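A.B. asks: My questions concern the predicted model and sequence given below.
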Amino acid sequence: MKDQSCVKILTEWDIVAARQLGRNVAKELGFGTVDQARITTAISELARNIYLYAGKGQICIEEVEERGKKGVKIIAEDEGPGIADIRKVMEDGFSTSGGLGAGLPGVKRLMDQFELNSDAEKGTEIKAVKWLR
C-alpha cells in the first residue's frame, strides 16, 4: 500500500476538499481529464452520501499497484446507521434524498472495481478502484 490521504467529511466544504484531493492524486498518477472527472464524480457522490446519511465519516484516497498496473483507490467510511437494503440502493434510479439516484450504481459504473460493506452497528465502508489505462 502506498501513501494514503484522507479528508474528514463533516460539512459540505469537505466534499469539495475530497474532490480536489482525488483530482490531484489522479492527475499525479497520469490519469487523463476524462478519468479524472470520473474519479472526482465518484468521490463527490460518496462524500455527499456520508454527509447526508451518516453525518460524518471520511474519504481516503491512495495509490494502488497490482500486477504492474497503477490505479487510485477511494475508501469511503462512516459510522452512520448503515444501509438497510444494499440491493435496493444499488438499483438505478433509487434515491432517498430526492436526488437523481445516480448514487452508488453510478459510482460502480464510473470505477473499475467496487465493493460495499455495511453494518447497522458499525456503518458503511465502500472501496472503489480506477485503473490507469
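C.D. replies: Sure, I can see it.

A.B. asks: CA atoms for contacts and neighbours, from now on please.
C.D. replies: Noted.

A.B. asks: ok, which stretches of this protein are strands?
C.D. replies: 4-9, 57-66, 69-78, 113-119, 123-131 (DSSP state E).

A.B. asks: of all those strands, which lies closest to residue 30?
C.D. replies: When the strands of the chain are compared by Cα to Cα, strand 69-78 sits nearest residue 30, at 9.5 Å.

A.B. asks: try this one next to it:
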Amino acid sequence: MKRLRALPGTLFERHEITAEPDVFRARQAVGRAMDALGAKVIRKTRLVTAVSEIFRNALIYGGSAVVRIYCDAEDRMVWVDCSDNGPGIADMTLAMSDGYTSGRGLGRGLGGAKRLADEFEIVSEPGVGTQVRLAGRA
C-alpha cells in the first residue's frame, strides 16, 4: 500500500487502539495537543470530533490501529495519522459518499471527518489496510 508522506512537526504522542477505551485515550491526546498549541475551543472540538470517527472506524473495521499525533508549532497545526492493517476499502468513492455505511452507522463517518478537518488524506488497499491523515489548525 502506498504510504503518505512524513508528517511535519514533532511527535506529541503515539497510541495503539485495540479496544474502545483506547479510542477515548487517543481522542483525549489529540485534545491535549490542540491545547498545547493554544487552539480555540471550536477548533479543538472539530478536530477531536473528526478523529473520534476515524479512530472508531479503525477499531471496528480494521480491528486495531496505530495513531501518531504531531504538533507543528510553526504552522500551528496538529496532525493525526491513523493506520490499520484491516481489510481496506475497496471503493473509496463510495466510502466517502454521505449515506454509505458498511455497518449500522449513519453513513457520515469519513465524509464528516473530512469536512471537520483542515487537512484530510486517505489511502487504502483491499487486504492490506487503511491510513487516514487529518489535521486541524489551532
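C.D. replies: Structure's in. What do you need? Given the structure is predicted, the values throughout are model-derived calculations rather than measurements.

A.B. asks: Mind telling me the TM-score for this superposition?
C.D. replies: The TM-score (TM-score structural alignment, normalised by the length of structure 1) is 0.91; 130 aligned residues with a Cα RMSD of 1.3 Å.

A.B. asks: re earlier: between the strands of structure 1, which gets nearest to residue 26 of structure 1?
C.D. replies: strand 69-78 (6.8 Å).

A.B. asks: quick revisit: save the strands of structure 1 as TSV, and put in mean neighbour count too.
C.D. replies: TSV is the format used below for the strands of structure 1 (neighbours: other Cα atoms under 10 Å):
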stretch	mean neighbour count
strand 4-9	18
strand 57-66	20
strand 69-78	21
strand 113-119	15
strand 123-131	20
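
A.B. asks: Turn those strands into TSV, columns for distance to residue 98 of structure 1.
C.D. replies: Formatted as TSV, these follow (distance: least, Cα to Cα, whole Å):
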stretch	distance to residue 98 of structure 1
strand 4-9	21
strand 57-66	22
strand 69-78	21
strand 113-119	22
strand 123-131	21
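
A.B. asks: So for residue 91 of structure 1, which of these sits nearest?
C.D. replies: Nearest to residue 91 of structure 1, of all these, is strand 113-119, at 13.8 Å by Cα to Cα.

A.B. asks: and that closest one, which stretch of structure 2?
C.D. replies: Counting by TM-score structural alignment, strand 113-119 of structure 1 pairs with residues 119-125 of structure 2.

A.B. asks: Distance from the matching stretch to the middle of the chain?
C.D. replies: Relative to its chain's centre, stretch 119-125 of structure 2 lies at 9 Å (Cα atoms, centre = their mean, to the nearest Å).

A.B. asks: average gap between the longest helix seen in structure 2 and structure 1?
C.D. replies: The single longest helix within structure 2, with elements called by DSSP state H, is helix 41-62. Helix 41-62 of structure 2, aligned to structure 1 and superposed, deviates on average by 0.8 Å (mean Cα distance after the TM-score superposition for structure 1).
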